[in-house]
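Engineer: got a predicted structure plus its sequence, pasted below:
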Amino acid sequence: MEINALLMNANDNIVVCVKDVALGSEVIYSQDGQHCTLIAKDNIPACHKVAIKPIEKGADVLKYGERIGRSTCAIEVGQLVDHNNIYSVPRDYESELIEEADEEVPQFVPTKSGVKFWGYRRAEGRPGIRNHVLILPGCACGSETARIVASQVRGAVNIIFNTGCSDVAANTAMSQKILTGFACNPNVYGVVIIGLGCETVGHKQLREKICAMTSKPVVSFGIQEEGGTLKTIEKAVRAAREMAAQAGMQQKELFDLSELFLGIECGGSDATSGIGSNPAVGELSDLLVDHGASTLLSESIEWIGGEHVLARRAATSKLHNEVIKICRDYEDHLKAVGQDCRAGQPTPGNKAGGLSTLDEKSLGCIRKGGTRPIVEVLQQAERPTRQGAIVMDTAGYDISSVTSMVAAGCQAVIFTTGRGTPTGNAIAPVMKVTANERTYRSMEDNMDYDLSPIVRGEKSYQAMGAELFDEIVAIANGKLTKAEAYGFSDIAVDHVCRFV
């Protein structure tokens, strides 16, 4: 008797089908070592939920042992459970806050050692695992020129920046955090800035900001000052070529794994994300932290519904409350302009992949952060001051979230997906993994690692987390991810309001 559905917690009243189950066919799952069966009363697509107990109208629907929503109608055993018959319940954040004590974050002590990687030493901060010359536009009007410059110099990369002008002060501040953060990322050897001349923060000002933060070589050019695009390209290409030649002379050195800072992301999630890929990445995170490295979990809107679970990992009561307040403030920010986060989360793709509510998505999402104590809570694009498991308040939009994590100094990003995505980042390698067998087969050109053996019951998430650990070490040593090999370069800067 082959299992075709998974029970995530003994208290759950639903199971997730891992294969398509036709109306009238058996749903087979395991509970306490025993095979249980029921008859499907609807067609149940793979990754979708089916009731294993009667659920009354208004009753809690449970997955992972937690409420993922409430039913809008009575649901019989064997019926499909999805976004059409359950809804997300608003959070009571105030009740989740705890009394804060005067506590110090415990001193972090690695429990494992001996793993090293080859990287590029920097005068400040962590070593790079890549040695890019970054062609950095200071505004949207410099982006195409930056692209052309980068295309002419081996070892150079560029980003496409879509703002830099006509912004309120808060938007400008965020853009500057991202641009300076990119320049200071350990994977960057040196920077060539391309400005226009009339942007909010000119290329010379941006250069001065970056030079105040790092001793890396930084030069800048303004298109208006140089007399147009072609003259700017000529000068910038010469500068980038000289910088690339210098970068090519730098030899790799051996560094302890504790110098690694890994961003953790998800996008295009489906039910296999919470079942397979996110737990495996959570295991990877724990292994890295145990070796003294740091990991960064973001996308705070996708903590909502699971924020109380995430907050339990906080090393202090203050950090616990910071996690709760981030979610509260995020919802309040949207409500202030008449918006509801549940209108956009889960996305249509998430729903098609079996995720019915924001709560369900979040409870699966936070599993990729592992189990180690959270030692710091960061705002967007902020650099950490501690080692260990860290979280950051970012948007739920995956490209924006990766942008902020790379600006914070992550040398690499691991990206879980159920539906599939080709995304990559010019500065930091993005390793994409999926536990959806169909997605891996159909998008093998984009997926770096297949975690579907977890869903099929062939391997544990712990075993595959250990495999991911070895793969991340290989990437730190220079192995290219698929998005990196293609030269993909996606960024998005979060904004607080409209352009002005």
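Structural biologist: Alright, I've got the coordinates.
Engineer: from here on, contacts and neighbour counts on C-alpha atoms
Structural biologist: Noted.
Engineer: separation between G465 and P453?
Structural biologist: 12 Å (CA to CA, to the nearest Å).
Engineer: and these two? Which one has more around it.
Structural biologist: Neighbours were counted for G465 and for P453 using other CA atoms under 10 Å; G465 has more, 23 against 16.
Engineer: show the contacting residues for the more buried one.
Structural biologist: By CA atoms under 8 Å, 6 or more residues apart in numbering, G465 lies in contact with P279, A280, V281, G282, E283, L284.
Engineer: check those and tell me the two furthest apart.
Structural biologist: Largest separation among the contacts of G465 by CA to CA: P279 and L284, giving 8.6 Å.
Engineer: touching both of the two, which residues are there?
Structural biologist: Counting by CA under 8 Å, 6+ apart, the residues touching both P279 and L284 are G370, G465.
Engineer: just the ones in helices from the contacts of G465, please.
Structural biologist: If you go by DSSP state H, the contacts of G465 have P279, A280, V281, G282, E283, L284 in helices.
Engineer: closest to N131 out of the residues you listed?
Structural biologist: Relative to N131, the closest of these is L284; by CA to CA it sits at 25.0 Å.
Engineer: for the nearest residue to that closest one once chain neighbours are set aside, which three-state class applies?
Structural biologist: Of all residues not flanking L284 in the chain, G465 sits nearest, at 4.7 Å (CA to CA, 6 or more residues apart in numbering). Under DSSP: H, G, I helix; E, B strand; the rest coil, G465 falls in the helix class.
Engineer: gap between G465 and C17?
Structural biologist: Separation of G465 from C17 (CA to CA): 23 Å.
Engineer: second one coming, line it up with the first:
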Amino acid sequence: MTANPQPRTVRLNPDDDVVLAVDGLEPGIAVDGVTVAEKVPRGHKLAARDLAEGETIRKFGQAIGVALRPIAAGEWVHEHNCGMGDHDRDYRFGEDARSLPPAEQAETFQGFRRANGRVGTRNYVGILTSVNCSASVARFVAREVERSGMLDDFPNVDGVIPLVHATGCGMAAHGPGFDTLKRSLWGYASNPNMAAVVMIGLGCEVFQIAMLKDAYGIQEGETFRTLTIQQSGGTRRAVEAGVAAVREMLPVAERARREACPASELTLALQCGGSDGYSGLTANPALGVAADLLVRQGGTAILSETPEIYGAEHLLTRRAASREVGEKLLGVIRWWEEYAARMGGDLNNNPSPGNKAGGLTTILEKSLGAAMKGGTSPLMDVVGYAEPVTTKGFVFMDTPGFDPVSATGQVAGGANVLCFTTGRGSAYGCKPTPSIKLASTTDLFLRMRDDMDLNCGDILDGVSLAEKGEEIFREILAVASGRRTRSECLGYGDAEFVPWQLGATM
């Protein structure tokens, strides 16, 4: 008869007041120098010492909250006894900004070189809408193209995507909300993963297609066409016109061929969703290693989800390439504090119930793990939602924490590949940008095998972060070269275009 193995725990920093229960803990056993006083679920926290009421609780060597009451060593630490409290940060600028050495070997992938010099990892024809009123027509066009079988004659085209949204009218004709939608739509239309785009409007909406064309100096041609339902003569004729436009664009898109391109042409979106207590130990830091490897190749990595770096922003300002960049990040944080207060919200409404079930207690704790996706490279720039990302290296984009909205901003900014870490099991995919799903635990990877591309749970079994980061980087190159992700195989991506809606709906 074999004895039960000793459950695993890990202290992430010598100064931590808690240890992470890698395995579930039962009362009475001794771990990490303390006796477990009550059942602690896997992925949750155990008090490593006695804590007085109001005392700061540290994990990752950083404050994640305060004790709401006295906590004895060996107790389960979670939302019943740990809260936000005061969390003033010591903001410093640039003291940890150390450039990574260039890679010794230049890596390449097989990409689509566009006429403007940018490089795509996919080759889609998109059907964009100016307003929700034209959403059905856009879907009808895509459905008819697929039903007709015409795509069979164009094997180099990855598909036709209807990218629809819920706004475009009942809004102010100027201001942040209007500008955000404008950037999002043109960002998708000009993303290098798009070979060609048809934009469909109703005709009388606030967000006029002519305005978009004027704003960006867009000329219609073989890769960009527009139409409205009203000018076309109604729904059926608009669908016919849309299908005809796609039919004419497909031979143009088909001419694209993959060729060897340097990894510096990759712009990687960093996302996390459905995080758990393991995310900051496995998938997120491993993705950070991969992001650093890409930056060393001259590429770009975009960290986003501003409410989910709240409490960790002081670590990013220390990596700012200049004080100006650091101050831009703090300006974004202050805007979110004011925005949440104005709307009667609280930035600590995140973690979600699923995050909490997975072991995350406060937004401070979640943010410290989420920020690890950004690796260790200097923070080179901070940009607004859906703004073009033109700076190489590690960049932060201001977005909400809601994954589809955040990723939409990154893709509009130019991301041509995306990595998405998850601990609870997010169901997500993205078009036109392929999304690589990284599971934080082996249990999740096996349970949702059809959705997960890589398992980061083996880090708990001894695989190093360096090894896993290299594996993720190799997967990024392979997917950028055409390997289909799990979410692509499942058909995700048609419903995940969700521009951030700012301002009043009228």
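Structural biologist: Yep, it's here. Bear in mind that the values here come from a model prediction, so they are computed numbers and not experimental data.
Engineer: and the contacts of G465 of the first structure, which is closest to E322 of the first structure?
Structural biologist: Top of the list for closeness to E322 of the first structure, among those and by CA to CA, is G282 at 21.2 Å.
Engineer: counterpart of the closest one over in the second structure?
Structural biologist: Counting by TM-score structural alignment, G282 of the first structure corresponds to G288 in the second structure.
Engineer: what's near enough to touch the nearest residue to that match once chain neighbours are set aside?
Structural biologist: Using CA to CA, 6+ apart and skipping the chain neighbours, the partner closest in space to G288 of the second structure is G375 (3.6 Å). Going by CA under 8 Å, 6+ apart, G375 of the second structure touches P285, L287, G288, V289, A290, A291, D292.
Engineer: neighbour-wise, which of the ones in helices among the contacts of G465 of the first structure leads?
Structural biologist: Counting neighbours by other CA under 10 Å, A280 leads those with 32 neighbours.
Engineer: hang on, G24 of the first structure packs against K41?
Structural biologist: Yes. Under the criterion of CA atoms under 8 Å, G24 of the first structure makes contact with K41 at 6.1 Å.
Engineer: neighbour-wise, which of the two wins?
Structural biologist: Using other CA under 10 Å as the criterion, G24 of the first structure and K41 rank with K41 on top: 19 against 13.
Engineer: might one say that the more buried one is in contact with V27?
Structural biologist: No. With contact defined as CA under 8 Å, K41 of the first structure does not reach V27; the gap is 10.1 Å.
Engineer: G354 of the second structure contacts R424, correct?
Structural biologist: Yes. With contact defined as CA under 8 Å, G354 of the second structure counts as touching R424 (7.1 Å).
Engineer: joint contacts of the two?
Structural biologist: Common contact partners of G354 of the second structure and R424 (CA under 8 Å, 6+ apart): G274, S275, D276.
Engineer: next, the closest residue in space to V473 of the first structure that isn't next to it in sequence: secondary structure please.
Structural biologist: Distances taken as CA to CA, 6+ apart place F117 nearest to V473 of the first structure, at 6.7 Å, with adjacent residues excluded. F117 of the first structure carries the three-state label strand when classified by three-state DSSP.
Engineer: same thing with V125 of the second structure?
Structural biologist: Once three-state DSSP is applied, V125 of the second structure turns out strand.
Engineer: what does A238 of the second structure correspond to in the first structure?
Structural biologist: In the first structure, A238 of the second structure lines up with T232, judged by TM-score structural alignment.
Engineer: for that match, give me its contacts.
Structural biologist: T145, F221, G222, I223, E226.
Engineer: redo that, cut-off 7 Å
Structural biologist: Neighbour list for T232 of the first structure: F221, I223, E226 [criterion: CA atoms under 7 Å, 6 or more residues apart in numbering].
Engineer: what's the closest non-adjacent residue to the first one?
Structural biologist: The shortest distance from F221 of the first structure to any residue other than its chain neighbours is 5.2 Å, reached at I194 (CA to CA, 6+ apart).
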